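**Q** prediction below, plus the sequence it came from.
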Amino acid sequence: MVRFSNNLVGILNFITLLLSLPILIGGVWLSRQGTSECERFLDKPVIALGVFLLIVSLAGLIGACCRVSWLLWVYLLVMFLLILLLFCFTIFAFAVTNKGAGEAISNRGYKEYRLGDYSGWLQKRVNSQKNWNKIKSCLQDSKVCKSLIDDGSNTPADEFYNSHLSAIQSGCCKPSDGCGFNYVTPTNWTNTNTTSANPDCNAWSNDQKTLCFNCQSCKAGLLDNIKSDWKKVAVLNVIFLVFLIIVYSIGCCAFRNNREDNSWKRYP
């Protein structure tokens, strides 16, 4: 009679096996259909995740249902390493997202963002010219600033100043308020030859492909976005960790069942 723990491990891994197939297909589709580097950015990680889930779920499924103890042992080892890796990443994610927040500006609906407010590790990632060129290309391809003028370029200044911009829009699509530029349209400002020490003032351009994508505030806006997303991921990781630990415990029971059954067959 097949034991409950073996059945449960088999069912869970069969579900994981089914989930791995669309992930793998999606990764292959991205690699073939992506027309830009930005669109193809995730294809290899997605394919790797799909292959990993496929192999691990097969090992768990065969090991539990066919009573192949060595496969189940490999499955448990990988699960243990995954739990350890996920635990370390969760702690790291909480640590690097602990610093940084937008600064509220008087009579403005949006906030402004400064790169120095965020963790040093995150700053190093975006200060790398190689990394930032790729990120900037993705931001430009996404037309994140185009939405500001989709309804026309005649947005009154007061209405714009009271609008609630996203962190990336505030950092990348307009100059810093400290520059004192004169508003024309959401993405068009007149340079007043400010004496501000803020380097972003000189980095601003009315060229729609440039805007403030070379500004420190743009990097800070991206980091604020990453910080928010990573915090959500870290919370989900905690829930996933609990689930993995439960599955790992059930797998250990199935492994023990396999060993007991093999011993019983050897010594009738």
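**A** All right, it came through fine.
**Q** switch to C-alpha atoms for all contacts and neighbour counts from now on
**A** Fine.
**Q** elements contacting the one helix or strand N6 maps to?
**A** Applying DSSP states H and E as the criterion places N6 in helix 4-33. In this structure, helix 4-33 packs against helix 43-65, helix 216-266, with contacts taken as 3 or more CA pairs under 8 Å, 6 or more residues apart in numbering; DSSP states H and E.
**Q** pick the most buried one from these.
**A** helix 43-65 (a mean of 20; mean count of other CA atoms under 10 Å).
**Q** and that one, what does it pack against?
**A** Here helix 43-65 touches helix 4-33, helix 69-96, helix 216-266, going by 3+ CA pairs under 8 Å, 6+ apart.
**Q** what strand or helix carries the nearest residue to N162 once chain neighbours are set aside?
**A** Leaving aside its chain neighbours, N162 sits nearest to G109 (4.2 Å; criterion: CA to CA, 6 or more residues apart in numbering). Using DSSP H and E, G109 maps to neither a helix nor a strand.
**Q** would you agree G109 is in contact with D158?
**A** No - using CA atoms under 8 Å, G109 makes no contact with D158, being 10.1 Å away.
**Q** putting a second one here so we can go through both:
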Amino acid sequence: MRFLQWPLIIIGVCIMLVSLAGFVGACYRSTFLLRLYLFAMFFIIVALVGFIVFAFVVTAKGSGRSELNRAYRDYYLVDYSGWLEERVSGRYWRKISSCIRDSKVCKNMARGVGGVSESSDLFFLRTLKPIESGCCKPPTECGFAYVNETAWDTRAGYAGGNLDCTRWSNIQEQLCYGCDSCKAGVLASIRKSWRKVSMINIVVVAILVIVYLVGCVAFRNNKRIKNDEPYGENKMTKSHPSRFQF
């Protein structure tokens, strides 16, 4: 999210400064400022378009997989692009997993009444958020038996080829925070946020293009007025000669 934040802040500040220059240039008929405005705005629009394309390419892959008799989805790291996968590895993931653990998102999943957890049938009908599905429970393919929202009987399942089945722990401080499914759940949330921001950026680009075209018209009119001024002055001098000519 920090990677997404700073480019947008920089582009926003540039738009503000360039727009101010264009406004001053239009008010005072400054060809230099209008030319600077059009030149800079062109590169800002190109930068925004490039950012939108990058965001859509990076988030093109990746979505939860439907499971039989489950309302929620399971998430797999291999479904996402390599660039995003690098964002949740090594030191990055240590910070992210610590943040998820401190947020108590898994603890807040409990819906039991009087200390009794909801039944497995009700739990399987829940639509879990990506982080809840990836970090707070084991993957469905492990086949573990449901005990409560964050506890599963591992004796009923198998490890299989999914390493997350061996990474799962009923210890509440561990759960599946070290699983690839947890990383995939985080990426699913980021993907959704990036898609929303990209749609907003598309609207912003459309508005900037319209404003850019208006600036082109203002620049052309300013040049035309400046080119016509000497001609207009000479014409007025010839039409109304001075009375004090000798």
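**A** In hand now; what should we look at? Every value quoted in this text rests on a predicted model; they were computed, and no experiment measured them.
**Q** can the helices and strands packed on helix 43-65 of structure 1 go into CSV with extra columns for distance to L165 of structure 1?
**A** Formatted as CSV, the helices and strands packed on helix 43-65 of structure 1 follow (distance: least, CA to CA, whole Å):
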stretch, distance to L165 of structure 1
helix 4-33, 30
helix 69-96, 24
helix 216-266, 11
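**Q** between these, which gets nearest to K143 of structure 1?
**A** Minimum separation from K143 of structure 1 across those (CA to CA) falls at helix 216-266, 14.0 Å.
**Q** quick check: that closest one compared with structure 2, mean distance?
**A** Helix 216-266 of structure 1, aligned to structure 2 and superposed, deviates on average by 2.4 Å (mean CA distance after the TM-score superposition for structure 1).
**Q** what is that helix packed up against?
**A** Contact partners of helix 216-266 of structure 1 among helices and strands, from 3+ CA pairs under 8 Å, 6+ apart: helix 4-33, helix 43-65, helix 69-96, helix 167-172.
**Q** so which bit of structure 2 is the helix holding N6 of structure 1 matched to?
**A** Per the alignment by TM-score structural alignment, helix 4-33 of structure 1 matches no residues in structure 2.
**Q** same check, this time on stretch 226-240 of structure 1
**A** Alignment of stretch 226-240 of structure 1 against structure 2: residues 190-204, by TM-score structural alignment.
**Q** what comes into contact with the matching stretch?
**A** M1, L48, V49, I52, A55, F56, T59 (CA atoms under 8 Å, 6 or more residues apart in numbering).
**Q** residues contacting the corresponding residue of structure 1 for the last one?
**A** When the structures are aligned by TM-score structural alignment, the residue of structure 1 matched to T59 of structure 2 is T97. Contacts here follow CA under 8 Å, 6+ apart; on that basis T97 of structure 1 touches Y118, S119, K227, S228, W230, K231.
**Q** go with 6 Å
**A** K227 (CA atoms under 6 Å, 6 or more residues apart in numbering).
**Q** what about G109 and D158 of structure 1, which has more around it?
**A** A count of neighbours by other CA atoms under 10 Å puts G109 above the other of G109 of structure 1 and D158, at 14 against 11.
**Q** report the central residue of structure 2.
**A** Residue closest to the average C-alpha location in structure 2 (CA atoms, centre = their mean): W194, at 2.1 Å.
**Q** from N108 of structure 2, how far off is that residue?
**A** Distance, W194 of structure 2 to N108 of structure 2, by CA to CA, to the nearest Å: 26 Å.
**Q** please apply the same query to V197 of structure 2.
**A** In terms of CA to CA, V197 of structure 2 sits 28 Å off from N108 of structure 2.
**Q** likewise I11 of structure 2?
**A** I11 of structure 2 is 38 Å from N108 of structure 2, by CA to CA.
**Q** picking that back up, now for the contacts of stretch 190-204 of structure 2: which two are most distant?
**A** The two members of the contacts of stretch 190-204 of structure 2 with the most space between them (CA to CA) are M1 and V49, at 18.9 Å.
**Q** of those two, which one has the most company?
**A** V49 (16 against 8).
**Q** picking up where we left off before, which of the helices and strands packed on helix 43-65 of structure 1 sits closest to S163 of structure 1?
**A** So among these, helix 216-266 is nearest, using CA to CA, at 16.2 Å.
**Q** and the angle from that closest one to helix 4-33?
**A** Counting by axes from the mean of the first three to the mean of the last three CA atoms, to 10 degrees, helix 216-266 of structure 1 lies at 140 degrees to helix 4-33.
**Q** since that was my last question, I'll sign off now.
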